[in-house]
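>>> Just a sequence and a predicted model for now, questions to come.
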Amino acid sequence: MARRWLMICPKRTDDRGNPLPPSESELNTIRNCPIRLEQIRLRLSDVSWWMRLMNQRVAQRANREDGSGGRFFEDRFKGIPVIDDESVLACAVYVDLNWIRACMAETLELSDHTSAQRRIEAITAETQAPASNPTSAPDDPSEAADRCVRPLADSFLAPVDLNEAIELPGPQPSPCDTRCSDKGFLPISAAEYLELLDWSARQSAAGKPGRTPDNLPPILIRLGLSPTVWLELVANFDDLFTTMAGLPENIDQRRGKQTGRRFHVQKRTRELFAQAA
């Protein structure tokens, strides 16, 4: 047990970071201490400790390869709470526009590996598919079973539309094995989301063809966001929201679980939402 632990958490490593076999003195520091031995026994049988040590090893190796330091997710990925519909929508658009922003695609249809592309493919397939039996009810089990047997391109994605007025609160398990839940995440339809996404892409991608529509998408009017405010939100989402994403007044009401302190809201974020008010 002592040897196994010291190979996982070595006292000494070679030039490549690989553990060196423990010496007898290193082994005896564990063997001769019953309290330490029992502690290590518990840790070796704890899945949480195993994950912790694995993450540490991955982080150390990645940092060596990248020439960086700190936690593995530092400056690589960022996960922050997204607490209201406005920020969920802005975050979704921000992610779906990655390919266009990086000049790797000109249209949503050509933006590979994005949920937008999958949703467009699914809508296209549904449009071209033969009409379903008009006498069957919308929630007919046979219709649902057919959708599971012949899944669409976006069948593994969460639905867009969330109608809280008619849908029951709580989880909505999916009858298909392609996804866990059939619960949506935005109070708009998939068509409205794609319309807004397409409009945002044409407006925010410099040098792309297209023009500003005469009438703004209805969702912008409902959210009370001007085109300028909206475009800056989806273009700089990562910079505008550093600890939590949401309306400033909603963030101000939250407190950290451990410290009880407020979350910081960027000055520019407050200015943008003040313009939209």
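Cool, got the structure. From a predicted model like this one, the values you see are computed outputs, not experimental measurements.
>>> Every contact and neighbour count from this point should use C-alpha atoms.
Fine.
>>> Next up, identify which helix or strand Ala144 is on.
Under the criterion of DSSP states H and E, Ala144 resides in helix 141-149.
>>> How far does that helix sit from its chain's centre?
From the chain centre to the centre of helix 141-149 is a distance of 29 Å (Cα atoms, centre = their mean, to the nearest Å).
>>> Can you give me the buried ones in it?
Cys148 (16 or more other Cα atoms under 10 Å).
>>> now swap in stretch 244-261 and tell me
Result for stretch 244-261 [16+ other Cα under 10 Å]: buried residues Met244, Ala245, Gly246, Leu247, Pro248, Ile251.
>>> Out of those, flag the one nearest to Ile30.
Set against Ile30, the nearest of those by Cα to Cα is Met244 (43.9 Å).
>>> Arg222 and Asp146, how far apart?
Separation of Arg222 from Asp146 (Cα to Cα, to the nearest Å) stands at 36 Å.
>>> Check Arg254 too.
Distance from Arg254 to Asp146, counting by Cα to Cα: 44 Å.
>>> Then Ala59?
Applying Cα to Cα, the value for Ala59 to Asp146 is 45 Å.
>>> cool, Met51 as well?
Separation of Met51 from Asp146 (Cα to Cα): 40 Å.
>>> Against that first model, consider the following:
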Amino acid sequence: MPTPRSKQVCLQATPYYHCISRCVRRAYLCGKDHVSDRSYEHRRGWIEKRLLFLSQIFCIDICAYAVMSNHCHLVLHINHAQALKLNDEEVVNRWHKVCKGTLITQQFALGNQIDGDLLPTLKQTISIYRNRLFSVSWFMRLLNEPIARMANAEDECTGRFWEGRFVSQALLNESALAACMAYVDLNPVRAGIVDIPEKSEFTSIRRRIKALLQGKEDEQIMPFSDKAKSKRSETLPFNLDDYLKLVDFTGKTMKNRQVNVIDSALPGILSRLNISSSNWYQLTTKFEDYFKGPVGNSVALSDFCRLQNRMRRPNIAVSKQLFG
């Protein structure tokens, strides 16, 4: 039986989540349809543009993403504190950039005086909008629905475009976060589309490398702890150079299919995360095969289940095997 959304997202346990959306049709989401010989590559740009646009409106940061031929991967960070700091005007203005709102909120946004009898309704609506601004479900809804409408219009058809609701996984500790980010960033390398990460179009790793070469920070994706400007209160718990070395090392390992690597060749970040080279290889090549729910070590899984009042710990055996 599927796990309810209320059991998949728990901000007390973690703000990091891995989300996956898959296309339902034979015709690829963004790739080339080998039957009709028609290319849909331009749709990858639709998704990336929409994703980066929403990241500037929602209180949700993009840690990693990869837009593939028939699915897309996202690693998201829910910035609950940012949502709470927004004043009422900021909440309404942000929401109106993606939805019309109500007549009352439209009048409020224009600066018109709201009658006393309507104030409670306005406050309640703003509270709902504030909660939506850090909701993964609303973020994915407003990402996927416009893409489906555009694709249907282009194909001159109706019906489902996406397979169903997106898949969501809680990433409960730094090891799970690093493994999932690398898994997402290396999707094109693992699929054999490119041989090195910096050639991976429509991925976060390419944006990060491009920004680094230009000597600036990409403000549309979540920065690492050593590259954040003062205005960014939330950062990823890694060093950018360490992470890039880790992704490069992992990509070469995948290319050469060299599972066991001598300790001196391992990036230092793996030692800090306490993951062996063989376990890291398994995590970054078969992450979705091993984990169908929350991901983390046994301690993090136990804490997550306790907060969710769950009797059973999912993925506990494979977590002990891979995370120690």
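Cool, got the structure. Keep in mind that this is a model prediction, so the values were computed, not measured.
>>> what does the helix holding Ala144 of structure 1 correspond to over in structure 2?
Under TM-score structural alignment, helix 141-149 of structure 1 corresponds to no residues of structure 2.
>>> surely Ala228 of structure 2 meets Pro237?
No. Taking Cα atoms under 8 Å as the definition, Ala228 of structure 2 is not a contact partner of Pro237, at 11.1 Å.
>>> Check which helices and strands the longest helix that structure 2 contains sits against.
Across structure 2, the longest stretch assigned as helix under DSSP state H is helix 136-155. Identification of packing neighbours for helix 136-155 of structure 2 by 3 or more Cα pairs under 8 Å, 6 or more residues apart in numbering; DSSP states H and E yields helix 42-55.
>>> which residues of structure 1 does the helix it packs on align to?
Under TM-score structural alignment, there's no match for helix 42-55 of structure 2.
>>> Not counting its own residues, what contacts the next helix or strand after that helix?
Next in sequence after helix 42-55 of structure 2, counting helices and strands by DSSP H and E, comes strand 60-67. Under the contact criterion Cα atoms under 8 Å, 6 or more residues apart in numbering, strand 60-67 of structure 2 has outside partners 44, 47-48, 55, 72-79, 133-134, 136, 181, 184-185, 187, 202-205, 220-223, 236.
>>> Repeat that for stretch 110-129 of structure 1.
96, 99-100, 104-105, 108-109, 152-154, 157, 190, 194.
>>> now that stretch: how far from the chain's centre is it?
The answer for stretch 110-129 of structure 1 is 20 Å, by Cα atoms, centre = their mean.
>>> three-state assignment of the residue most central in space within structure 1?
Residue closest to the average C-alpha location in structure 1 (Cα atoms, centre = their mean): Gly79, at 7.5 Å. Following DSSP: H, G, I helix; E, B strand; the rest coil, we place Gly79 of structure 1 in the coil state.
>>> Looking at structure 2, name the residue matched to it.
Using TM-score structural alignment, the partner of Gly79 of structure 1 in structure 2 is Ser168.
>>> same thing with Ile219 of structure 1?
Matched to structure 2 by TM-score structural alignment, Ile219 of structure 1 sits across from Ile269.
>>> is it true that its match touches Tyr243?
Yes. Using Cα under 8 Å, Ile269 of structure 2 is in contact with Tyr243, at 7.5 Å.
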